[in-house]
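Colleague: I would like the atomic coordinates for the input below:
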Amino acid sequence: MPITKELYGKTEDGKDIFIFSLKNGKVEVRIIDYGGIITNIFVPDKDGKVEDVTLGFDTFKDGYDTRSRYFGALVGRYANRIAKGQFTLDGKTYNLAANNGPNALHGGIKGFDKRLWTSSIVGNKLVLQYTSADGEENYPGEVKVTVTYQLTDQNELILDYIARTDKKTVINLTNHAYFNLAGHAAGSLDGHNVRLAAHKYTPVDETSLPTGAIDSVAGTMFDLTTDTNLADRLPNVPGGKGFDHNFVLEKPGWDKHAARLRHIPSGRQIDMYTTEPGFQFYTGFYVNIANAKGGANYVKWGSFCLEAQHYPDSPNQPSFPSTVLSPGETYRQTTKYVFSIAES
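Modeller: Next up, the predicted model:
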């Protein structure tokens, strides 16, 4: 079905925000060109009942501009955390905004999630483009980013990312959709089973920053390699906050299967595949937002994120896969979320 486009709202400085609907007759995904935000994902259950399974707001002014916890947004220039808001590149130190305790998080005060992207429809794809100026949020280099969204007949939501720079920089992009397969307003992750294709993870300190180690999940609460009741596991994760950890994908190449979550009562299932070396599995400990989409109250442990990306703090961890992008190189990432009905 063709992608539709409608006026959604206006930014504070009066620029138009548009919303795009991608449909295939079974699933519908809605995206705005402000922050590349996925506002809605409508998915049927085993009986054909449709629910919106991603958290968000009804309008821009309801919260995407001021209250959002990165709901559905494209995140950059550097997704996740950088220690002490600082990194060194070719002998020069760059100081970033410390917007997450002592650390930099998700691109700074005004990251890619708070920018209006240029939008176009090309066939059955939504194409968003943004040019991040040299020095924006104190990152070096002018970076040109293109992100393409496609919804296939196989219920695959495919995100393709491309970026190029005119000066050596660091880059780490992701999408920060929050999911609840029972429906965005369900309020808990009861009934969800999780299985991650990750036998290693990166432990964190008290500020959720990687220690630099890459540890096995075997024998720990981080072992999610077999079907696990998510709600039962959350209170037992060390630190008391549930999951907010980077999981390591060791299989090389494209289209790595990273994660599968199923909501047993409804039968809804989501699988994530990615070209990235890891992903952040986050279970929404810091979410506490009243009167969100449809009047819903969003609370801790009421949603989960599957953020395909490089490891947090990679610019300060030489043993992690590099996030440096140089002139003449192209950053590429493909991640897809596949919606289905779980086999009984």
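Colleague: hey, let's count contacts and neighbours off CA atoms from now on
Modeller: OK.
Colleague: which residues in the stretch 101-250 of the chain form helices?
Modeller: Taking DSSP state H, counting those that start in this stretch as the criterion, the stretch 101-250 of the chain contains helices spanning 230-233.
Colleague: in it, which spans are strands?
Modeller: Counting by DSSP state E, counting those that start in this stretch, one finds strands in the stretch 101-250 of the chain at the ranges 104-105, 118-122, 125-132, 143-151, 156-165, 169-170, 174-175, 178-179, 192-196, 200-202, 215-216, 228-229, 244-248.
Colleague: mind putting those in a markdown table, mean neighbour count and distance to residue 302 included?
Modeller: Formatted as a markdown table, those follow (neighbours: other Cα atoms under 10 Å; distance: least, Cα to Cα, whole Å):
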| stretch | mean neighbour count | distance to residue 302 |
| --- | --- | --- |
| strand 104-105 | 26 | 22 |
| strand 118-122 | 16 | 32 |
| strand 125-132 | 20 | 29 |
| strand 143-151 | 21 | 26 |
| strand 156-165 | 20 | 22 |
| strand 169-170 | 21 | 32 |
| strand 174-175 | 26 | 18 |
| strand 178-179 | 26 | 9 |
| strand 192-196 | 21 | 11 |
| strand 200-202 | 22 | 23 |
| strand 215-216 | 14 | 27 |
| strand 228-229 | 18 | 14 |
| strand 244-248 | 24 | 14 |
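Colleague: what number of residues lie near the spatially closest residue to residue 294 that is not a sequence neighbour?
Modeller: Distances taken as Cα to Cα, 6 or more residues apart in numbering place residue 58 nearest to residue 294, at 6.7 Å, with adjacent residues excluded. Neighbour count for residue 58, taken as other Cα atoms under 10 Å: 16.
Colleague: sequence B follows; please return its structure for comparison with A:
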Amino acid sequence: MKTLALMLGTASLIVPTLAHATEAKQAVFGTLPDGRAVPAVTLTNEHGVSATVIAYGAALQALMLPDRNGKPADIALGYPTIDKYLSKPQYFGGTVGRYANRLARGKFTLDGKSYQTPVNDGVNALHGGNVGFDKVLWQVTGTKDGPTASVRLRHVSRDGEMGYPGTLTVDATYSLNERDELTIEYRATTDKPTIVNITNHAYWNLSGEGAVNGAMGTMVTIPAEHYVPTDAGAIPTGALTPVAGTVFDFRTPRAIGERVRDAGDQQIVFARGYDHNWAIGRSVTSNLHLMARAQDPASGRGFELWSNQPGLQFYSGNFLDGTSAGKTNKIYREGDAFVMEPQIYPDTPNHPSFGSARLDPGLTYRNVMTYRLTTGKVR
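Modeller: Predicted coordinates:
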């Protein structure tokens, strides 16, 4: 049986590229400055697909996917050691919350009371504040082998943490099956009314995380009639704008890089590329629906992304600035990856027309995202 070695901090994880069952294997990724160990769990199926999840930030640290010729590559950006996640945080694969994306000036009102969260993106709050869910050590609460292998992690966010009301208990479950489907599911409960918007911030380069050709040749489809325009600070204006006739129209497949530098569109200028929410629906649903397709024409690697969320934040890696080196010691530059985050619309608590981010005691928040991975190879 062939094997592939993944370096995980001080430990080396041997991941089978051919296995007889989908399995979950645990190792130690590294150690935090306070001495706490950071577990890593790798899920592997019989097709050579494997996903490595680290407990720091409940983050997807690696995703190995073969190309149409069977050659594997790691398509998720990330770091080889815990030290880099601490010294140069970039949200690589991280679980972001309590409120993912942006809150205008870090403020929201709930039941007539105003709340202030830390501002860490200019004058606005981004991804839960300066110590969001991506910057805490989660507890691994269970792993499972079988037709579907999985790892479950938990974080308890205390009442008042980062300014949010209520003690929020969050479970993140990663699972991989023999149909090459990677599912990330977030569930959360609270002991008092609060707001919640949790998603995963994986950066993708379907050519391989260290590929020199970047990710702008990726063909993307987003089945949305509208997108959410923003001001210069990436805060929604409150409008939903038709994509027809704009650079935001991905209803048919287009390369990311085809129009990402269109200086004639003020929205592209504001964001230095794509960093917007596409309106797939108007509310969270009980069933999954198609959010996006992405494929690398050269390798055949790709995925369909399905979720129960109404919005898709699509980001073209505009702020990868060459100051981070990844797992293959290659520099990550602008356009070297893209991000697709199923979620509710940004700044929803301050835009009643967008719906609600509210979670009450006795109810369960749920965000499910399934990546139906493809290799371009006929089995």
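Colleague: how many other residues sit next to the aligned residue in the second structure for residue 83 of the first structure?
Modeller: Mapped onto the second structure by TM-score structural alignment, residue 83 of the first structure lines up with residue 104. Residues near residue 104 of the second structure, counting by other Cα under 10 Å, number 22.
Colleague: likewise residue 272 of the first structure?
Modeller: Considering only other Cα under 10 Å, residue 272 of the first structure is surrounded by 24 other residues.
Colleague: residue 157 of the first structure contacts residue 148, correct?
Modeller: No: the pair residue 157 of the first structure / residue 148 is not scored as a contact, 10.2 Å apart, by Cα atoms under 8 Å.
Colleague: for stretch 94-114 of the second structure, the distance to its chain's centre please.
Modeller: Computed by Cα atoms, centre = their mean, to the nearest Å, the chain-centroid distance of stretch 94-114 of the second structure equals 18 Å.
Colleague: any idea how far residue 113 of the second structure lies from residue 194 of the second structure?
Modeller: 11 Å (Cα to Cα, to the nearest Å).
Colleague: and stretch 289-306 of the first structure, which residues are buried?
Modeller: Buried positions in stretch 289-306 of the first structure, judged by neighbour count with 16 or more other Cα atoms under 10 Å: 292-293, 296-306.
Colleague: need the contact partners of it.
Modeller: Applying Cα atoms under 8 Å, 6 or more residues apart in numbering, the external contacts of stretch 289-306 of the first structure come out as 55-58, 62-63, 67, 176-180, 184-189, 231, 234, 242, 259, 272, 279-288.
Colleague: which of those are buried?
Modeller: The neighbour count (16+ other Cα under 10 Å) marks 55-58, 63, 176-180, 184-189, 231, 234, 242, 259, 272, 279-285, 287 as buried among the contacts of stretch 289-306 of the first structure.
Colleague: ok, now which ones touch residue 156 of the first structure?
Modeller: Neighbour list for residue 156 of the first structure: 150, 336, 337, 338, 339 [criterion: Cα under 8 Å, 6+ apart].
Colleague: the last one and residue 269 touch, don't they?
Modeller: Yes: contact between residue 339 of the first structure and residue 269 holds when scored by Cα under 8 Å: they sit 5.7 Å apart.
Colleague: and residue 239 of the second structure, what's its match in the first structure?
Modeller: Residue correspondence, TM-score structural alignment: residue 239 of the second structure in this structure matches residue 213 in the first structure.
Colleague: could you report the neighbour count for its match?
Modeller: As a burial measure, residue 213 of the first structure scores 13 neighbours (other Cα under 10 Å).
Colleague: residue contacts, the nearest residue to it once chain neighbours are set aside?
Modeller: Spatially, and ignoring its direct neighbours in sequence, residue 213 of the first structure is nearest to residue 202 (5.9 Å; Cα to Cα, 6+ apart). Counting by Cα under 8 Å, 6+ apart, residue 202 of the first structure touches 210, 211, 212, 213, 214, 215, 245, 246, 247, 248.
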